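A.B. asks: Everything below, folded, please.
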Amino acid sequence: MGHLTHRDLNASVERLRDQVAHALRAALISGELRPGVVYSAPTLAEDFGISATPVREAMLDLAREGLVEPVRNKGFRVTEVDERDLDQYTEIRALIEIPVVGRVARTAAREDLEALRPVAEEIVRAAREHDLIGYLEADRRFHLTLLGLAGNERLVETVGELRKRSRLYGLTALDERGELIPSAEEHLELLDLMLAGDAKGAERCMKRHLGHVRSLWATSDRATSDRATSDRATSDRAAHTTG
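C.D. replies: Here you go, the predicted model:
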């Protein structure tokens, strides 16, 4: 299963569950694990080359986050996110992030903002190099670190959870069309506006960025839903044939 089969998982029992959960989240975000499709812990464990127990535990962690749901005697189904969900997640993020960006632009120390430039550049570089997991990880660090400059830990946790639930599906197709690069470059634009003390401009940029991300979600979600429907139909036909 792509990068899942090549991850260097530490043998430590304490860390194995977290490492598997991280790898599964990455697979969910990138679209390797498709919405609506049921995956069994033993099958995924074979891909990892480990026992099913830490995989099952990791999937239960993801279930508590709302990323998957248990299916009795079968495994876990990847949660499907519909257009209404995405609209609501975007609205909540906009209500939080747009004014907070404006406040941080007015109050943050210049050195704290400058410290984010390497991360913003990493986002752009990852998009250009087609490193999807690197792109998403750097994007997460940029946004949550930026929000953290407001000094409200609960706010950062809330946005972090929203980001998990509104993960991007099918990034490969978006990457192939070059649609990730403009979104990536908006991080540098936002940072420059904040360093210039242009709070209103930063708020406008963040609003545009969230709208851009929402359009990527919609495009990606529709394409992945079509694939998932095709997968289920193929699975049903196979079951009917062998049953």
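A.B. asks: going forward, measure contacts between C-alpha atoms and count neighbours the same way
C.D. replies: Noted.
A.B. asks: which stretches of the protein form strands?
C.D. replies: 38-39, 68-71, 75-78 (DSSP state E).
A.B. asks: Show me how far the top helix by length along the chain is from its chain's centre.
C.D. replies: The helix that spans the most residues within the chain, counting by DSSP state H, is helix 199-242. The chain centroid and the centroid of helix 199-242 are separated by 12 Å under C-alpha atoms, centre = their mean, to the nearest Å.
A.B. asks: what helices or strands is it leaning on?
C.D. replies: On a contact count with 3 or more C-alpha pairs under 8 Å, 6 or more residues apart in numbering; DSSP states H and E, helix 199-242 meets helix 83-107, helix 171-176, helix 180-195.
A.B. asks: Tabulate those (JSON lines), appending mean neighbour count and distance to residue 129.
C.D. replies: Compiled in JSON lines, the helices and strands packed on helix 199-242 are given as follows (neighbours: other C-alpha atoms under 10 Å; distance: least, C-alpha to C-alpha, whole Å):
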{"stretch": "helix 83-107", "mean neighbour count": "18", "distance to residue 129": "27"}
{"stretch": "helix 171-176", "mean neighbour count": "17", "distance to residue 129": "10"}
{"stretch": "helix 180-195", "mean neighbour count": "20", "distance to residue 129": "10"}
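A.B. asks: so which of those gets nearest residue 146?
C.D. replies: helix 83-107 (7.8 Å; C-alpha to C-alpha).
A.B. asks: returning to what we had before: point out the most buried one among the strands of the chain.
C.D. replies: strand 75-78 (a mean of 21; mean count of other C-alpha atoms under 10 Å).
A.B. asks: one more to line up against the first:
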Amino acid sequence: MEQAGSLGARGSTGSAAPDIRTASVRVPAQARTADAERERGVASDESRSASGARGEHTHSEPPIPHPRVETARPVVQRASVRGQILDALRTALVAGELAPGQVYSAPVLGERFGVSATPVREAMQQLALEGAVEVVPNRGFRVVRRGTRELAELAEIRALLEVPVVLRLARTVPAARWAELRPLAEAAARAASAGCRATYAECDRAFHHAILALAGNDQLVQIADDLHRRAQWPLVGGPVPRGRADLMADAAEHIALLDALTAQDLPVVQSLVREHFADRT
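C.D. replies: Below you'll find the model as predicted:
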């Protein structure tokens, strides 16, 4: 429920999520060989990565900041390179390390991650489909500029979808099922206590996802998750990113909501869930 992905194991909680500055993805040698074979058709472009593959110019890109804290560098398996790069880019978006309005090329990002430009380009194309970035011909991908009005619109749509569902579930779901969600709420609280916005964003989405999944409507869950992710992207000229205290207050609402759902206290459930989305506007 916080505005605001992770390289390596998705959904890990309680520790700071890796970011684009610290998570240099290391692909095993045999994986690189296989990758090279798969990309034989674009080898000539990749060999010119210093000047930009497929016409993507890299000389004007700002340097990526050096890491503040050293973190473990996970090994990416060949079959999941694209997925892990996508997670890393999503984490960088939430953490504000991919700046709105800035253009990034696949070759430069691929060099940072220790992979070829192809999986980075594929991940960026997925982000383009999601509306996070836009394609800039012969240059790369520009992070979309978003304002507070868009955030308010997303919060309104999420409330229209989620509030009625949660209220219906409050009347029908037994207490034991709500108790199964408590570890997710506690994981969010730990991430909030650590002050990691990217990790908290993952925990927040996982908590909402688990609640809505009880409705048994896969389409609803998918749409709500997409809206939630969009609501976590950085804003241009928006408020200062929420700090540790704000995250902890947000996480506390998860715990309070679970308590009310377990007790089937419908007035409290309604009040909490409505206020939760009102805080996002």
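A.B. asks: that older thread, nearest to residue 50 of the first structure, of the helices and strands packed on helix 199-242 of the first structure?
C.D. replies: helix 171-176 (27.1 Å).
A.B. asks: Please list the residues outside that closest one that contact it.
C.D. replies: Here helix 171-176 of the first structure makes contact (C-alpha atoms under 8 Å, 6 or more residues apart in numbering) with 29-31, 127, 130, 132, 180, 216, 220.
A.B. asks: quick check, nearest of those to residue 109 of the first structure?
C.D. replies: The nearest one, if we look at those relative to residue 109 of the first structure and count by C-alpha to C-alpha, is residue 127, at 28.3 Å.
A.B. asks: Can you find the partner of that closest one in the second structure?
C.D. replies: The alignment partner of residue 127 of the first structure in the second structure, by TM-score structural alignment, is residue 192.
A.B. asks: And residue 52 of the first structure, by the same measure?
C.D. replies: By TM-score structural alignment, residue 52 of the first structure lines up with residue 117.
A.B. asks: Can you report how many residues neighbour its match?
C.D. replies: Residues near residue 117 of the second structure, counting by other C-alpha atoms under 10 Å, number 24.
A.B. asks: Touching, it and residue 46? I think so.
C.D. replies: Yes. Using C-alpha atoms under 8 Å, residue 117 of the second structure makes contact with residue 46 at a distance of 7.2 Å.
A.B. asks: what about residue 127 of the second structure, distance to residue 169 of the second structure?
C.D. replies: 32 Å (C-alpha to C-alpha, to the nearest Å).
A.B. asks: Map residue 166 of the first structure onto the second structure.
C.D. replies: By TM-score structural alignment, residue 166 of the first structure lines up with residue 231.
A.B. asks: Relative to its centre, which residue of the second structure is most distant?
C.D. replies: residue 44 (33.1 Å; C-alpha atoms, centre = their mean).
A.B. asks: quick one, what contacts the residue opposite residue 214 of the second structure in the first structure once aligned?
C.D. replies: Taking TM-score structural alignment, the alignment pairs residue 214 of the second structure with residue 149 from the first structure. With contact set as C-alpha under 8 Å, 6+ apart, residue 149 of the first structure has these partners: 104, 108, 112.
A.B. asks: now, which of these sits nearest residue 159 of the first structure?
C.D. replies: Closest approach between the contacts of residue 149 of the first structure and residue 159 of the first structure, by C-alpha to C-alpha: residue 104, at 15.8 Å.
A.B. asks: I'd say that closest one and residue 152 touch.
C.D. replies: No. The pair residue 104 of the first structure / residue 152 is not scored as a contact, 11.5 Å apart, by C-alpha under 8 Å.
A.B. asks: Quick check: nearest residue in space to the most centrally placed residue in the first structure, chain neighbours excluded?
C.D. replies: Centroid-nearest residue in the first structure, with C-alpha atoms, centre = their mean: residue 167, separated by 3.7 Å. Nearest residue to residue 167 of the first structure, sequence neighbours excluded (C-alpha to C-alpha, 6 or more residues apart in numbering): residue 29, at 5.3 Å.
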